[in-house]
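[1] this one's sequence-less:
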């Protein structure tokens, strides 16, 4: 459907709203799109796209190690650390690795050069293909406190890609979400037609407003009943890019890990229509920026 040099972030206030459903199907109708699974703590885009992996990269974080022979116990490093990752216990510096943010500051301020750093593996990044879709996916190792370093490295790798990039963001509004949408050109806010859906929509709406990102909404699982999320969009002048109906067949395909647009022409037409509307919005934003 044509090539666009745009980075589209798809986000929602909670999991289960259809964020990945929308991301993988928009990627499939966008010809040669790049799909990026930014939910590095629980990625699931590969369940649908079933890629052939061709690349793998280990992600490591820098952690401090203290040379006891050089350390004089001056506590300069401890005073510097704002995350309380260092403490002076039993006349030696102890490192609490789980709360270290890998800033490297302790090694810089140490007057005796007693602190060096080592690479601690915390996750991996995979890349591959699903038909015409280039795929990137990150995964954080079990027990690692934060997925932000893996997410950051994933986005660094994707930065070299040209054309349409669709970022399937983590749910919520955490640091990982902010990292995922930082370089995006446009954000899609996904919501369900319920009171809780409207509440979570408001949460991500406030986030993209604070970050100054252009955005629109896609409402999922819509029926003929009351729709608080649609009302929230109307009250806050949020453009509704598309409404996906509550559909048992679509739900079945999604539950079975299928890309709907590859299985049924009806869904292909629906997501193509949403994609055309999305590109119109993105192009308008691009034109207004220039």
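    Noted; the coordinates are in hand. The structure displayed is predicted, hence computed values, not measured ones.
[2] Could you use CA atoms for every contact and neighbour count after this?
    Will do.
[3] Strands of this structure, start to end?
    Along the chain, the segments classed as strands by DSSP state E run 7-12, 34-37, 52-66, 86-89, 92-95, 115-130, 133-140, 165-168, 186-191, 215-222, 240-245.
[4] which ones are touching residue 98?
    Shown in contact with residue 98 (C-alpha atoms under 8 Å, 6 or more residues apart in numbering): 85, 144-145.
[5] rerun that using 10 Å as the cut-off
    Residue 98 makes contact with 63, 85, 143-146 under the criterion C-alpha atoms under 10 Å, 6 or more residues apart in numbering.
[6] which of those residues tops the neighbour count?
    residue 63 (21 neighbours; other C-alpha atoms under 10 Å).
[7] Number of residues surrounding residue 61?
    17.
[8] next one: residue 72
    Residues lying near residue 72 (other C-alpha under 10 Å) number 15.
[9] One more to weigh against that first structure:
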């Protein structure tokens, strides 16, 4: 089973839930797709970490061969190529590495070169295999890294928890494509309700089964809970606003490994997810 954990913004508790769900399994894989700011490894502290560099192809123009026909410029729908001062200029930062420009160039004036955009790190933390994607500073998109993260583990039979990037961008869409179930994390505020609505619309678009975990729950009105009730979203768990949990989490400790009560709470969430998936 592949579980994707989403939130409409950072700071809602997405990684808190992700690492503890993975740890609550008897054996699992944790994949950190939040490649711009991965921090699951700070909790797991994996051993025997192996690093793999992620490369993409970007075009290089041989101006001696180029006839200035602009076929490549007209082909590129991402505007990564432009004809400036009688030369084709390449904008690497918005190139999607499709390779089309080199294929359609009538003069064979465009080749491709490797460009490093980040790394994937793999290690082990007790019962959890920890796999982290990390985007190099200044790169525009982490989609190629996320694709590689998920491709490497496509044939795995272990239960997998995918810690998605925050929001509802292309990187989030890539992260949930193969998920069997999506967990939406929400805070008990009007802003939390707004951000819950964002990821709710996304999982509906992808037609994924989903449920909501309400984090930082306190007594009184909870706009996110009201939204779940109004939209018939299953509430599969509630995490209390707990100063002790906050202190343990801020120290980079996985709460299910030190607290029987929280271990039971996250195991109950997993059981609820398995019930929802089996329907």
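    Happy to help now that I have it. Every value quoted in this text rests on a predicted model; they were computed, and no experiment measured them.
[10] before we move on, back to that, include distance to residue 78 of structure 1 when you put the strands of structure 1 into JSON lines, please.
    Output for the strands of structure 1, formatted as JSON lines (distance: least, C-alpha to C-alpha, whole Å):
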{"stretch": "strand 7-12", "distance to residue 78 of structure 1": "38"}
{"stretch": "strand 34-37", "distance to residue 78 of structure 1": "37"}
{"stretch": "strand 52-66", "distance to residue 78 of structure 1": "12"}
{"stretch": "strand 86-89", "distance to residue 78 of structure 1": "5"}
{"stretch": "strand 92-95", "distance to residue 78 of structure 1": "8"}
{"stretch": "strand 115-130", "distance to residue 78 of structure 1": "12"}
{"stretch": "strand 133-140", "distance to residue 78 of structure 1": "28"}
{"stretch": "strand 165-168", "distance to residue 78 of structure 1": "38"}
{"stretch": "strand 186-191", "distance to residue 78 of structure 1": "40"}
{"stretch": "strand 215-222", "distance to residue 78 of structure 1": "43"}
{"stretch": "strand 240-245", "distance to residue 78 of structure 1": "51"}
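[11] Of these, which is nearest residue 26 of structure 1?
    In terms of C-alpha to C-alpha, the element of the strands of structure 1 nearest to residue 26 of structure 1 is strand 165-168, at 8.1 Å.
[12] before we move on, back to that, across to structure 2, which of the contacts of residue 98 of structure 1 hold up?
    When you map the contacts of residue 98 of structure 1 onto structure 2 and apply both residues aligned by TM-score structural alignment, their matches' C-alpha atoms under 10 Å, the shared contacts are 63, 85, 143-146.
[13] Show me which pair in the residues you listed is furthest apart.
    Longest span within these, C-alpha to C-alpha: 85 and 143, 16.8 Å.
[14] Which of the kept ones among the contacts of residue 98 of structure 1 sits closest to residue 165 of structure 1?
    Using C-alpha to C-alpha, those come closest to residue 165 of structure 1 at residue 146, 24.3 Å.
[15] Please report the distance of residue 7 of structure 1 from residue 39 of structure 1.
    The spacing between residue 7 of structure 1 and residue 39 of structure 1, counted by C-alpha to C-alpha, to the nearest Å, is 16 Å.
[16] Looking at these two, which is more packed in?
    It is residue 39, of residue 7 of structure 1 and residue 39, that has more neighbours when counted by other C-alpha under 10 Å, with 26 against 21.
[17] Geometric centre of structure 1: which residue is closest?
    Nearest residue to the geometric centre of structure 1 (C-alpha atoms, centre = their mean): residue 169, 2.8 Å.
[18] and the residue mapped onto that one from structure 2, what does it touch?
    Applying TM-score structural alignment, one finds that residue 169 of structure 1 aligns to residue 164 in structure 2. Contacts for residue 164 of structure 2 (C-alpha under 10 Å, 6+ apart) come out as 4-7, 14-15, 18, 31-35, 38, 146, 171-176.
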